[in-house]
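>>> My questions are about this predicted structure, shown below with the sequence.
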Amino acid sequence: MRAGQGLAFALALLSSGAMAQTTHTILEFDELQGWPDDDHDAALTVFRNTCMDFDTQDWSVLCDLAEEATDGRSFFEMFFTPILIEDGDPMLFTGYFEPELRGSLSPSERFRYPVYGVPPELGEDPWLSRREIEETGILADRDLEIAWVDDPVDLFFLQIQGSGRIRLPDGRFIRVGYGGANKRPYTSVGTELIRRGVFEEHEVSAPVIRSWVQNNPILGQELLWANESYVFFREVSEVPADRGPLGAMNRSITPMRSIAVDPSIVPLGAPVWIEKDGNEPMQRLMVAQDTGAAIKGAQRADIFFGFGDRAGARAGTVKDGGRMVVLVPIQRAYAMLPEVLE
């Protein structure tokens, strides 16, 4: 028997040292805006791509059932419960994409900005900052270079996106994916430009940031250094060109069906219903298949828009509110209920 609509209960979660109380509200499917109008079969296909990685019995059983399911909507409604998870912060949707950079497998006057693999001394503790890495040259000439690219701003945004393609002079390309990070705090350079009074909030976008850094090379370098986080890569060229980049589950992600979430709150591989506001409203069932340094909190998600400049243009303008609801296996959802309600 389902709980009543709007049934909310709080679980005190001290996530990453935060003291905010996290609440879970069980919803009905008819409370999800636009639910009947989505392509649930498309979402089911994406869910199947990663559900085999679950190692708990309830999720594994659902994965087996998903392989046999012929109707996506019926499958999700029969075996899942929608749960709205909140921690006091408003919903924020952003977007990301897989960029394409111009590069070479050897350095030259044009291609002089290295894309580094993971240094062996990188551990679980915070390592050198972005400024320290670039000023000291500690990674140079150690056989850590995967490739060299021609634009430091493109390289910076590649690190933010976490994966991308590097097109070589002969037309071939190599693909790189997230390999590790220096465990330093992530700072949004867009937010930093607003804080410095350079732009108003509504003016900031990826193209605006790129142009400003290129037109102000000294101040631009200082701006990029404000983000201490530094990402290292690994080559993943074995992923076919017609498939998305590898996400945090080490499987290809799908444009407009995969999102990055905070995995300490939302299980990777879980179906997630999104209701995004803004210039491009979106109501659809996604799958949590990725993570990101800036994606922290119960109501925080990064939507994967796909590959190339067009996807980048769409992703770069997304900064919208709305609501995100996680679909949880029914038994697991009701196991969260306080004893007084049992």
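The structure has been received and is ready for your questions. Numbers count the residues shown, from 1 in each chain.

>>> rest of the way, CA atoms for contacts and neighbours
Will do.

>>> who are the neighbours in contact with residue 200?
By CA atoms under 8 Å, 6 or more residues apart in numbering, the contact set of residue 200 is residue 194.

>>> Pull out the buried positions in the host helix or strand of residue 101.
Secondary structure assignment for residue 101, by DSSP states H and E: strand 100-104. The neighbour-count check on strand 100-104 (16 or more other CA atoms under 10 Å) flags 100-104 as buried.

>>> how far away is residue 105 from residue 234?
With distances taken as CA to CA, to the nearest Å, residue 105 is found 14 Å from residue 234.

>>> Settle it for me: which of the two has more neighbours?
residue 234 (19 against 16; other CA atoms under 10 Å).

>>> mind checking how far that one is from residue 115?
From residue 234 to residue 115 the distance is 9 Å (CA to CA).

>>> now the helices for the stretch 51-200 of the chain?
For the stretch 51-200 of the chain, the helices defined by DSSP state H, counting those that start in this stretch cover 57-68, 72-79, 130-136, 152-161, 189-195.

>>> what's the most buried one of those?
helix 152-161 (a mean of 19; mean count of other CA atoms under 10 Å).

>>> which other helices and strands contact it?
strand 92-98, strand 113-116, helix 206-215, strand 231-235 (3 or more CA pairs under 8 Å, 6 or more residues apart in numbering; DSSP states H and E).

>>> now what about the second one, what contacts it?
Strand 113-116 is contacted by residues 139, 144-152, 155, 232-233 when judged by CA under 8 Å, 6+ apart.

>>> make it 6 Å
Strand 113-116 has contacts (CA atoms under 6 Å, 6 or more residues apart in numbering) with 144-149, 232.

>>> again, but for the third one
Applying CA under 6 Å, 6+ apart, the set of residues contacting helix 206-215 from outside is 220, 316.

>>> another structure for you, compare them:
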Amino acid sequence: MHRAYRTLRATLGAAAAAVLAACTTTPLPPPDEPPRPAPAPTSPAAVATAPSVPAPASWPPGTLDRPNARWIPVGWSELPGWDGDRAADAWRAFVRGCERPAPGWSRLCAEALLSPPPADDGSARQWFMQRLQPYRIEALDRPDPDGLITGYFEPLVEASRLPRGNFRIPLHRAPADLGQRKPWWTRQQIDTLPAAQAALKGREIAYVADPLDALVLQIQGSGRMRVTEPDGRVQVLRVAFAGHNDQPYKSVGRWLIEQGELTPDTASWPAIREWARRNPRRVNEMLWSNPRTVFFREEPLPDPSAGPRGAQGVPLTPERSIAVDPRSVPYGTPVWLDTTEPLSNTPLRRLVLAQDTGTAIVGAVRADYFWGPGEVAEQQAGRMKQRLRMWALAPK
């Protein structure tokens, strides 16, 4: 997902949680980590799938060493909750991933693309079980299957094509001289210097009412915009990453912690919004602590069920796509997750697809869960920092 600073993570979590996306995609990164860079879609073969290294004789037969993980073959009974997942829901994400299959997947992907969708969950489950082998994912340096999962989302903001009422915060296309002036103007200079404002005049895509909505879009690198046109029509569009001002990223969550306004345990994205509501005169001070700003391009939204494109180069599927460290899990790999939901702490066990990445997503058992668009997804993503176990599924 072209989350600009991304991919990022969709949470502005705490230092101990996910603070202020990826991949992307979207979590707003922890206060001490930059958002993920927006990766241009690249070949899974080039980015994600260094050849597996045969395991030492001391490991079970069939064990594979990835550049940053060890895959240990297991039986299907090891996957907790496998029989209870709505496997047919994962089929769409799997087929989308087959549009850019990883090495070793071409035959199965061709079969999947030519097959009718499974009639039910049981049929989908059997399709996977007949053709794939599960592997428990572990770190190379320790036999500990536990890791960390965070969440990210696709923002959905209200916007107006023309400035009106409270809708005064512009989202800009990239300026014409972006490639000639490096670094470009800082966020504060864009807001205050006539020369910077003149360079962006006529580059406005739309206007939002809340500067934090603009910040979230910039941190995630993309999002949906419900825009009111001059004639009163309302349409939903996507704004996608089109560049940034080449200034360093600084987390506003970290700034609030350093100011003593929030603590690492409380610096969630909802808490940051609440702080801004209570301190309207300091909002610009907070925003200007991050000199980086992001520019966008407008895209149509032909399929509202599809998310932005992740690092694999295919649209993300809400609650069925994850961002991973591609040195541990190649793009396009089906992955079984065993974790819990952030708000209810109920088990979250399901089949997902590795389709994105991000600078904060590093390690063998590490994932960023794409919750999808909207307010509920933002709440889930902003609070997600759960224990995780992962199993990769690979062709037999």
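It's in. These numbers were taken from a predicted model, which means no experiment stands behind them.

>>> Please work out the TM-score for the two chains.
Here the TM-score for the pair of chains, by TM-score structural alignment, normalised by the length of the first structure, is 0.76; 317 aligned residues with a CA RMSD of 3.5 Å.

>>> of all the helices of the stretch 51-200 of the first structure, which lies closest to residue 44 of the first structure?
Proximity to residue 44 of the first structure (CA to CA) singles out helix 72-79 among the helices of the stretch 51-200 of the first structure, at 5.6 Å.

>>> For the stretch 251-396 of the second structure, which segments count as helices?
So, for the stretch 251-396 of the second structure - with DSSP H, counting those that start in this stretch - the helices run 252-258, 269-278, 283-288, 375-383.

>>> circling back: got TSV for the helices of the stretch 51-200 of the first structure, with distance to residue 249 of the first structure too?
Below are the helices of the stretch 51-200 of the first structure laid out as TSV (distance: least, CA to CA, whole Å):
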stretch	distance to residue 249 of the first structure
helix 57-68	15
helix 72-79	21
helix 130-136	26
helix 152-161	16
helix 189-195	27
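
>>> buried ones in stretch 33-49 of the first structure?
Neighbour-count burial for stretch 33-49 of the first structure, counted by 16+ other CA under 10 Å, picks out 34-35, 40-41, 43-44, 46-49.

>>> Can you check the distance spanned by that stretch, start to finish?
Length of stretch 33-49 of the first structure, first residue to last, CA to CA: 26 Å.

>>> which residues in the second structure does it match up with?
Per the alignment by TM-score structural alignment, stretch 33-49 of the first structure matches residues 80-96 in the second structure.

>>> what sits up against that stretch?
Outside stretch 80-96 of the second structure, the residues that touch it by CA under 6 Å, 6+ apart are 120-121, 124-125, 317, 350.

>>> With adjacent residues omitted, what lies nearest to residue 329 of the first structure?
Closest residue to residue 329 of the first structure apart from its sequence neighbours, by CA to CA, 6 or more residues apart in numbering: residue 80 at 4.5 Å.

>>> I figured that neighbour was touching residue 326, is that so?
No: assessed by CA atoms under 6 Å, residue 80 of the first structure is found out of contact with residue 326, at 9.3 Å.

>>> most packed of the helices of the stretch 251-396 of the second structure?
When the helices of the stretch 251-396 of the second structure are scored by mean count of other CA under 10 Å, the highest mean neighbour count falls to helix 375-383 (a mean of 23).

>>> What's the local residue count around the closest residue to residue 363 of the second structure other than its chain neighbours?
Counting by CA to CA, 6+ apart, residue 325 is the residue found nearest to residue 363 of the second structure once chain neighbours are left out, at 6.1 Å. Residues near residue 325 of the second structure, counting by other CA under 10 Å, number 26.

>>> Tell me which of the helices of the stretch 51-200 of the first structure lies nearest to residue 238 of the first structure.
helix 152-161 (18.9 Å).

>>> what span of the second structure lines up against that closest one?
Counting by TM-score structural alignment, helix 152-161 of the first structure corresponds to 211-220 in the second structure.

>>> returning to that earlier point: and of the helices and strands packed on helix 152-161 of the first structure, who's closest to residue 292 of the first structure?
Smallest distance to residue 292 of the first structure across those (CA to CA): 10.0 Å, for strand 92-98.

>>> which helices and strands does the closest one pack with?
When contacts are defined as 3 or more CA pairs under 6 Å, 6 or more residues apart in numbering; DSSP states H and E, strand 92-98 of the first structure sits against strand 300-307, helix 308-315, strand 319-320.

>>> could you redo those as TSV and give each row distance to residue 54 of the first structure?
Shown next, in TSV, are those (distance: least, CA to CA, whole Å):
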stretch	distance to residue 54 of the first structure
strand 300-307	21
helix 308-315	29
strand 319-320	31
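
>>> Nearest to residue 266 of the first structure, out of these?
strand 300-307 (10.1 Å).

>>> Just to confirm, what residue range of the second structure does that closest one align onto?
The aligned range for strand 300-307 of the first structure is 366-373, by TM-score structural alignment.

>>> mean shift of the matching stretch relative to the first structure?
If you overlay the two and look at stretch 366-373 of the second structure, the average distance to its match in the first structure is 2.4 Å (mean CA distance after the TM-score superposition for the first structure).
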